[in-house]
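Student: give the three-dimensional model of this entry:
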Amino acid sequence: MKILYGVQATGNGHITRARVMEEALAARGISVDYIFSGRPAEKLFDMEAFGEFTVRKGLTFTVESGRIDYFKTFWQADLRTLWKDMRTLNVQDYDIVITDFEPITAWAARWAGKPCIGLGHQYAFRFPIPKAQDSWLARQVMRWFAPASISFGAHWHHFGAPILPPLIHVADAPESADPDRVLVYLPFEDLAQVLALIEPLENYLFDVFTDAKEPGQYGHIHIHPFGRDNFQQCLRQCESVICNAGFELASEALHLGKRILVKPVHGQMEQASNALALKQLGYGTAMDHLSMERIAEWLSTAPVVQVSYPDVAAAVVEWLLAGEWSKPDDLSAQLWRTVESV
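Tutor: Okay, here's the model as predicted:
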């Protein structure tokens, strides 16, 4: 089997999910070519696992100070290049196309009549999951941004729908974590504002991940440049996580048994919906705007929740190899029977 795998690279969550799938696909000896779009190649990091991958400009949303700027998004979009890439991408040499909400591979497969599997959190929004800031425009983006002939949405709970548990690395949770250590990952917020908010909270050690080129330590605040291994180490050592309301980091934190506080990006329906789902499930806490008082209250009162998820990536790969692509519901039911929460 030969697969073309498209990944929306705007945020690190899609790439993290692709890393998990890469390991599962490689373990079964499947040949895969990867395409990443939505971020310049020079801003990608720790990409060795994907071999000689391809980067396309694609389409992404511009976010400034925690809010989507729709004017800049439209102004900076190169629709001519996007259209050309969709129309000229050759998918005929592949048995199947997988898209993690990546538009070029999805549309190229659609126009070529090639089977395309949508694999990612966004595909869960076809079903009656918790939704916030829903609108006709948001629904159209979810439906048409990267359409697939078969889609597997992922979420923290099935909500009675045929969706999958999160695709994450399923390493065992650490036996102990530092209750005073907090991981902070707010890439869409103003860093100076974030640091000003946590600076008074001197009883905690904060590991802040940002696009800084060099690490630094300022009392109880440690600044870390982006890096997969260091991030995973800090995630395992901490007991609390403060992040935007993306899907993948919250999924990893839940699986490892971390306290979660999210601040959704304003104007993004997916993140607002994720925050709502975390609250409804009792899995995490959300704040509409950054607040030192809110963070302090959460650190002192919020419970730790752990949800043990199965190896979804390995199960998806076996499903692909079995060739029973007309029965995605069976895989969903099988996996949710193994989920446990504490």
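
Student: every contact and neighbour count from this point should use C-alpha atoms.
Tutor: Fine.

Student: what about the residue nearest to Pro174 when sequence neighbours are not counted, helix or strand, and which?
Tutor: Counting by CA to CA, 6 or more residues apart in numbering, Pro174 lies nearest to Arg236, which is 6.4 Å off, once chain neighbours are set aside. Element membership for Arg236, per DSSP states H and E: helix 228-237.

Student: got the contact list for that helix?
Tutor: The contact list for helix 228-237, computed with CA atoms under 8 Å, 6 or more residues apart in numbering, reads 46, 173-174, 176-178, 181, 183, 207, 209, 241, 253, 256.

Student: could you also give me the structure for this next sequence, so I can compare it with the first?
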Amino acid sequence: MKLPIAVTSAALLPHFESHEESAERPATVSDRRVPSARIVYALTSQGRGHSSRVTAMAEALEARGHELLFCAGGGAGRLLADQGREVIEVPVLRHLMHNNHIRLWTSLLQVGKKAIETRGVVDGLIERFETFQPDLLITDFESYSVRAAQRMGLPLMCFNHQQILTHTRYEVPRRYAWDAWVARLVINTVMPRQPEHVVVSSFFYPPLRYPGQATLVPPILRAAVREIEPSAGEHVLVYHNDPTGIVGLIEAMQAMPEQRFIAYNFERPPDAANTMPNIEFKDPNIDGFLVDLASAKAVVSTAGFTLISEALYLGKPLLVMPNGGIFEQTLNALYLRRENLGEAIMHRIPGPEDLRGFLRRVERHGGRRPEMLSCGNDDAVACIERVLGRINERTAASTA
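Tutor: Now for the predicted structure:
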């Protein structure tokens, strides 16, 4: 038996409205200002979505006069450092994938081992944070900074997409009940139990589980995404967040010599230029990727939130293949398909007929839709500043 997926009518509205209680609706950023603050912004380095979201929020918060110190590792840390921003490097706790499926127990063992080996990282973060004297820590699913903030008594808030699993009431087919329970357990273990507030960015809006404690905002979009002009080219952009051991997807593209593909984040096969002339393999590059995304005929990708959001904003037809064992991606795919925003292949890698069938149907899903052109940057900034305002009031009261 399948249960319907709950979705509020706000997912279809051309203008976003806050999904808190009406009394808690965020002001727009032009309504009021709080004094400039020092903020530690921490993010995980798993996938490109977190760094894209944090880049957008950094632009918005810095424009409001706030001073930021970043906490990140891996590619996300390098990206922020290349932008001239100060970054504290932290270890990257990655899950392991094989053939588009998370190796759950191996990942948990590796993460646990690395967390034990890097216990001293938190002491180093506390020292750096004390020098910076932050007013607030914002975490985008980064755990070392959370532990440092908790030991310091530093106010912290969460800002990510993953906590849509813990802070909203969604319904899914019964076959996913166990996956949903495990995902909530993991998220509640990693993220703080009682943050100042939780901001969840999403392209779909199920009812909040804890009204007043969380806010749903539309996708966070970098200025480059908002400003680029989309066009309908001839290539299909293909992206996989972790192609380790993946079998079949490159072969499916190769079996369609009539179609040009641009493939990001794949291990380039030997002699690919001669044996796969219809596939152009490119290394991850956030600006080059955006150009190829904006000019794509369609997108085939894993079901990460940021790429789905950017593709929808640019009016690109989507075929997603969620990572097995990552329920957040499963939920993204279910909502994408239910709202007829794109198509999804569940629990397997798309084959040539899947790709051909999707490309025959692209007109059903393409085109820029007014209801998908919302951008949550201003709402998120207003929410962060409202939290800063509460912190300022609490500090003033305690020193009065």
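
Student: show me what contacts the counterpart of Leu278 of the first structure in the second structure?
Tutor: Counting by TM-score structural alignment, Leu278 of the first structure lines up with Leu336 in the second structure. The contact partners of Leu336 of the second structure, taken as CA under 8 Å, 6+ apart, are 342-344.

Student: check Leu355 of the second structure too.
Tutor: Ala252.

Student: just the element for it, please.
Tutor: Using DSSP H and E, the element containing Leu355 of the second structure is helix 352-360.

Student: what range in the first structure does that helix sit on?
Tutor: Going by TM-score structural alignment: helix 352-360 of the second structure matches residues 292-300.

Student: how far apart are that stretch and its match in the second structure?
Tutor: With mean CA distance after the TM-score superposition for the first structure, stretch 292-300 of the first structure departs from the second structure by a mean of 1.0 Å once superposed.

Student: ok, Thr99 of the first structure to Ala286 of the first structure distance?
Tutor: According to CA to CA, to the nearest Å, Thr99 of the first structure and Ala286 of the first structure sit 29 Å apart.

Student: who has more neighbours, the two?
Tutor: Thr99 (28 against 23; other CA atoms under 10 Å).

Student: may I have the secondary structure class of the more buried one?
Tutor: strand (DSSP: H, G, I helix; E, B strand; the rest coil).

Student: which one in the second structure is aligned with it?
Tutor: When the second structure is aligned by TM-score structural alignment, Thr99 of the first structure is paired with Thr139.

Student: how about that match, what does it touch?
Tutor: Applying CA under 8 Å, 6+ apart to Thr139 of the second structure gives the contacts 41-43, 145-146, 156-160.

Student: A strand includes Ala263 of the second structure, no?
Tutor: Yes - assessed by three-state DSSP, Ala263 of the second structure belongs to a strand.

Student: how near is whatever residue of the first structure lines up with it to Pro115 of the first structure?
Tutor: Superposed on the first structure with TM-score structural alignment, Ala263 of the second structure falls opposite Val208. Distance from Val208 of the first structure to Pro115 of the first structure, counting by CA to CA: 41 Å.

Student: thinking again about what came up before, helices - which of the contacts of Thr139 of the second structure land there?
Tutor: 145-146 (DSSP state H).

Student: put the buried members of the contacts of Thr139 of the second structure into a PyMOL selection.
Tutor: Buried members of those, defined by 16 or more other CA atoms under 10 Å, are picked up in PyMOL with:
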select buried, resi 41+42+43+145+146+156+157+158+159+160
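
Student: farthest-apart pair in the contacts of Thr139 of the second structure, please.
Tutor: Ser145 and Asn160 (14.8 Å; CA to CA).

Student: relative to Ala252 of the second structure, how far out is Ile102 of the second structure?
Tutor: Per CA to CA, Ile102 of the second structure is found 22 Å from Ala252 of the second structure.

Student: neighbour-wise, which of Val208 and Pro115 of the first structure wins?
Tutor: Remark: of Val208 of the first structure and Pro115, Val208 carries more neighbours, 25 against 18, as counted by other CA under 10 Å.

Student: on that earlier part again, check which residues of the helix holding Leu355 of the second structure are buried.
Tutor: The neighbour-count check on helix 352-360 of the second structure (16+ other CA under 10 Å) flags 352, 355, 358-359 as buried.

Student: do stretch 164-172 of the second structure as well
Tutor: Buried, per 16+ other CA under 10 Å, within stretch 164-172 of the second structure: 164-172.
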